[in-house]
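> Show me the folded form of this:
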Amino acid sequence: MDPVEGCGSPRGRCPWARFSSWLECACVVTFDLELGQAIELVYPQDVKLTEKEKTSICYLSFPDSYSGCLGDTQFSFRLRHSVGRRGSKVREDVYNRDAPPTLQTETAHFFGYVYFRQVKDISVKRGYFQKSLVLVSRLPYTHLFHSLLQIIAPEFFEKLEPCLEAVCNGIDQWPSPVPGLTLNLPVMGVVLQVRIPSKTDKPGGSPVRQTAKENLLPAPTLLPTIHELDLFKCFQSVLVHLQMFWELMLLGEPLVIMAPSPTVSSETVLALVSSISPLKFCCDFRPYFTIHDSEFKEYTTRTQAPPNVVLGVTNPFFIKTFQNWPHVIRLGETKMAGDLPKQVKVKKLSKLKSLDTKPGIYTAFKTFLHKDKILIKRLLKGIQRKRPSEVQSAILRRHLLELTHSFIIPLERYMASLMPLQRSVTPWKTPPQVRPFSQDEFMSTLDHTGPQLTSVLKGDWIGLYRKFFRSPNFDGWYRHRHKEMTQKLESLHLEVICDADLVSWTKDKSEVEIVDLVLKLREKLVKGRRLQLKDEALDKLDSFINSTITSLPGDLQRVLSAR
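From the prediction side, this is the model:
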């Protein structure tokens, strides 16, 4: 059943329930001569944004004056939402259970997807029409939402509010995003066909295929991905430094991207964060960050070490602000050296001083592994042969995926060895616990089952693992895997309880022991439903609980029935 159905409303579901499974709201931000950036419209109108959230959305929805963006510009941002705000817990749990970790809904942040228009307009006092249409969501569906904006924003700037209202009502008719399903999403006479990735997908598998069984008119526009970026376009001026960037992301190092526009800034940050996929990036990241951001002071204080965050900025003022940060990448517009993009060079941090600092990678970081020269040659040759960008991106994505897999597989293999044997799970004892993770024990496995089995890259893999263990990414990965394994043990324990001869066990037990068993089994039943165990096993357990209660004296029956 669709998790948004059955809320008791006249339409048979909650108002805006389907809309809110995709978007939090749509905002229109305009420039007011007296107020500066201001929210002109929020839709649906009953969405409650705090003043802090509204202020953040206003400042993050316009390029700063240094970017000089004329015409139409698209970019993304990410902001921390106010304390106490909750989404639909049930719906998010159902979605997150089956979604890949990298595509799960955000619990503490919103993504903003922006379509900004700035054109000359003599009817306006400042001489320019400046407005942004912003889609706010908890979902990291960058490609889908920017594709959606390309359809609706040009029309919106012509017809304004009625257009936005019609679009939002249309989105409220969409099916909810369910991992593993291919969906048809109609909007303004176009049908977007997308497949929602599932955690069971084979990494690097084939893109969405059109469903032949449906005769749709108009014919759907296929989006090959809902979230992937053009990696090659993002990295073409830093191809020779890919290994460094991958390691910086893996280790969750503090990093600033200084870019010429919010588009370059946001795409580069999102591309970097995705470079360690399928591992989830567990640090904070801001694709576009401004001096007006509510976390500006928190992230720029000099009284403590820089936080584990990746920031994308465009204001040259930040050069002085981030002089104490260990890694700063200054990007310019891509320049060609003959028929190849000019590669940005690594420079000393001490040279990061003036506002007119040249493009460069300002860091003292030394990579643990050697770079893959064969990959770089292949990509550079691809440029000379005019290989399509999507093919170059696929080569790049495959390389990064294999590199991350080579790093993670030994950890996954060791983690699996910490799982108690299935035969140690019995119905009459609490389930055994996952053994503690020992870094030294893990290191001792690397000689025989290390990354050298799947990767040709040489270097200090052990040093890389040791540093990874101190990063938020290891902590996030370990907590996620430990939770999964603990739930697996709970499921196994429930299954053996369901298969046990509980009736025989109760024959010689006192009423106190039987009541205690009933209460414990009820707790297990609730847990089993949450873990989605087989219905027949849970029904069997439920039936046993009910028959056991009816065999007890009336006063105990009433007490247990009332609980």
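
> all contacts plus neighbour counts: C-alpha atoms, from now on.
Will do.

> Do a quick rundown of the helices in the stretch 401-550 of the chain.
For the stretch 401-550 of the chain, the helices defined by DSSP state H, counting those that start in this stretch cover 439-449, 461-468, 472-499, 502-506, 511-530, 535-550.

> Quick check: longest strand in the protein by residues?
Using DSSP state E to define each element, the chain has its longest strand at strand 109-120.

> Give me the buried positions along it.
H109, F110, F111, G112, Y113, V114, Y115, F116, R117, Q118 (16 or more other Cα atoms under 10 Å).

> likewise stretch 419-436?
M419, P420, V425, T426, P427, P431, P432, V434.

> what's the distance between it and the middle of its chain?
The chain centre lies 33 Å from the centre of stretch 419-436; the measure is Cα atoms, centre = their mean, to the nearest Å.

> this one as well, want them side by side:
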Amino acid sequence: MSAAVGGKTGMQTRPSLDLPPLERFTDWVRCICVVTFDLELGQVIETIYPGDVELTPQEKLNICYMAFPDSNSGCTQDTTYHFCTRQSGISLSASQEQYCRQAPTFLQINPNFLYGFVHFRQQKNPLLPRGYYQKSLVVLTVLPLFGLFYHVVDTIAAQFFDNGEVAIETGCHHIDHWKLPEPGEILKLPFMGSVIHCRIPLRSDTPQKQLFMDTSSYQSTSGPPIVLPTIHETNFYESLKSSLTHCQMLWELVLLNEPVVVMAPTPSASSSIVQSLCSIIWPLNYASEVRPFFTIHDSDFMEITSKVNRSGILLGLTNPFFSKTLCDWPHILCVGDANGGQMLNAEKLYKKPWDGKTLDSKPGFYSQYKPYLYTDKSLFKKLVNIGSRPDNVQNAILRRHFLELTQCFMIPLERYLSTLIMPLRKQISLFKALPQTKPFCFDDFLQMLQQSGPTLSGGIKGDIEGLYRKFVNCSNFNSWLKSRLEDVDRELRESHLEMLCNTDLSHDIISTRQQVEVVDLVLKLKDKLKDLDGKSNEKRRKLQNQLNSVMRSVDDELKSLLLSNGALREAFEL
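Reported below is the predicted structural model:
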């Protein structure tokens, strides 16, 4: 497979491995690419696996540029990071659709975007014209499972740089034999000489549920177990330890979909910080665009950096060029060295208001934002005053704090929504249309909030009413409300289906209804049967029995009317 991406100044694709498609593989990964540096062509896609995967010229171009750190980022030797790039809208597989129905909203698949997990190697080699060997292995997927795919790309890369393309083929062969990505299941995934033990969260899970996977008695010919306690998280504390004093303000900005730029020295730092910011409002889904590592060569560069219609986005950058191009952005977080600085020096990362015209590249938080909430200083003290603690413990403390803050903020909204939903269940009837939820009314919500008294985690105070007023006009709120109303609609439909299956539809009941109601009931039963088409289950059998019961219960005139409709006649089993 070979395709041109550009001329001498652009990217070009060399022949790919001509290998058969992998059916189960594509439920997990779209493809794996090797990108190398060609002295004449620049970054070049050297290999695409499987060989029949179709990538548009623009997708290839974006992958090529994202696969290498910016020239000014100073990366040497090996570095691992991830990016997010636009892709031509694809249809999800049946297992991916099932994944979306079961996974939490913040782990949903967006078919318009691809995640790229990169392992980049740069080594000095005096035999090469530029004096450096540069090559990247890129795993592309629609699944936002960061813990898993960082392990996958690093494991394949370690063997690829020693043994060549056979390592890619082996890795893909193993992935092709994995179980489907099913939330809630303990997955044991054989991979490159070991077995990965992990679990994708369920939508119904308790947030931050501790998962224990006992591997003490584990025996397998596939290799020793590797336990991934979390399959989807980045290390929140390690990413943000230089910005701890600003975390609460950053939480507000992310909650309200404010556009935030992160300027970091490396793509590894950039992508980890941006992804941690995205997750700071979990279990609420961040509903705006996320670009963990972004370059001037991205096809969306003009659209994203334009001053016109600038909307919420989390944007990660490494090239100092952006300090001039984006100096007018309202919120810019600049971090220093590659590890984000020492946590004990975090207070030195000052907030620096500026005029929107000049911006230096010194570490700091550049913003004129006035937070709605007063800063909770107890969190920072809790993290710095206990002495040395493992990063994973600090990470758990930080995540728990913002999880509780987000949950406390959302509880009043959930309570108000429940007042709109509760009456609907009592209104479900066989002979009426499904009841519709009343629209969200902020004034009614505000009245309920004032009666109950707004409180947030840890007794945090401030203009809480103002924060809600701003929140209900942003994308995160609209996404939450849409998702919750979809949940309600699904629950109502399931309740209605149970009623259709189990209500007595004998002659005594049917004879008391008007003809139009009976016809409407038959249409409902037919539609439900159509929804269950192809599924041999108990509900389908019950619905068919109910249809036949209705037919036996009606008089000859109505029976003739029903049978005169060809579509209805096919639904009856006489």
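
> After superposition, what's the TM-score here?
Superposed pair, TM-score by TM-score structural alignment, normalised by the length of structure 1: 0.90. Supporting alignment: 542 aligned residues with a Cα RMSD of 2.6 Å.

> re earlier: now the longest strand of structure 1: which residue numbers in structure 2?
Under the alignment (TM-score structural alignment), strand 109-120 of structure 1 falls on residues 113-124 in structure 2.

> Onto which residues of structure 2 does stretch 386-405 of structure 1 map?
Using TM-score structural alignment, stretch 386-405 of structure 1 corresponds to residues 388-407 of structure 2.

> Return the residue of structure 2 aligned against E51 of structure 1.
Checking TM-score structural alignment: E51 of structure 1 goes with P57.

> What's the local residue count around its match?
P57 of structure 2: 16 surrounding residues under other Cα atoms under 10 Å.

> and what of the one 4 residues further on?
Under the neighbour criterion other Cα under 10 Å, L61 of structure 2 is assigned a count of 24.

> I would like the residues contacting stretch 283-294 of structure 2, please.
66, 82-85, 104-106, 207, 254-255, 257, 267, 270-275, 278-279, 312-318, 403, 406-407, 475-476, 479-480 (Cα atoms under 8 Å, 6 or more residues apart in numbering).

> from the chain's centre, how far out does it sit?
Counting by Cα atoms, centre = their mean, stretch 283-294 of structure 2 comes out at 8 Å from the chain centroid.

> Which part of structure 1 matches that stretch?
The alignment places stretch 283-294 of structure 2 over residues 278-289 of structure 1 (TM-score structural alignment).

> In three-state terms, label G252 of structure 1 for me.
For G252 of structure 1, the secondary structure call by DSSP: H, G, I helix; E, B strand; the rest coil comes out as coil.

> my guess is V261 of structure 2 is in a strand, correct?
Yes. Under three-state DSSP, V261 of structure 2 sits within a strand.

> So what does I48 of structure 2 match up with in structure 1?
Alignment note (TM-score structural alignment): I48 of structure 2 maps to V42 of structure 1.

> count of neighbours near L311 of structure 1?
The local packing of L311 of structure 1 (other Cα under 10 Å) involves 22 other residues.

> what sits against E523 of structure 1?
E523 of structure 1 neighbours (Cα under 8 Å, 6+ apart): none.

> Please report the distance of whatever residue of structure 2 lines up with it from A571 of structure 2.
Counting by TM-score structural alignment, E523 of structure 1 corresponds to D527 in structure 2. From D527 of structure 2 across to A571 of structure 2, the span is 10 Å (Cα to Cα, to the nearest Å).

> Trace F245 of structure 1 over to structure 2, please.
In structure 2, F245 of structure 1 lands on L250 (TM-score structural alignment).
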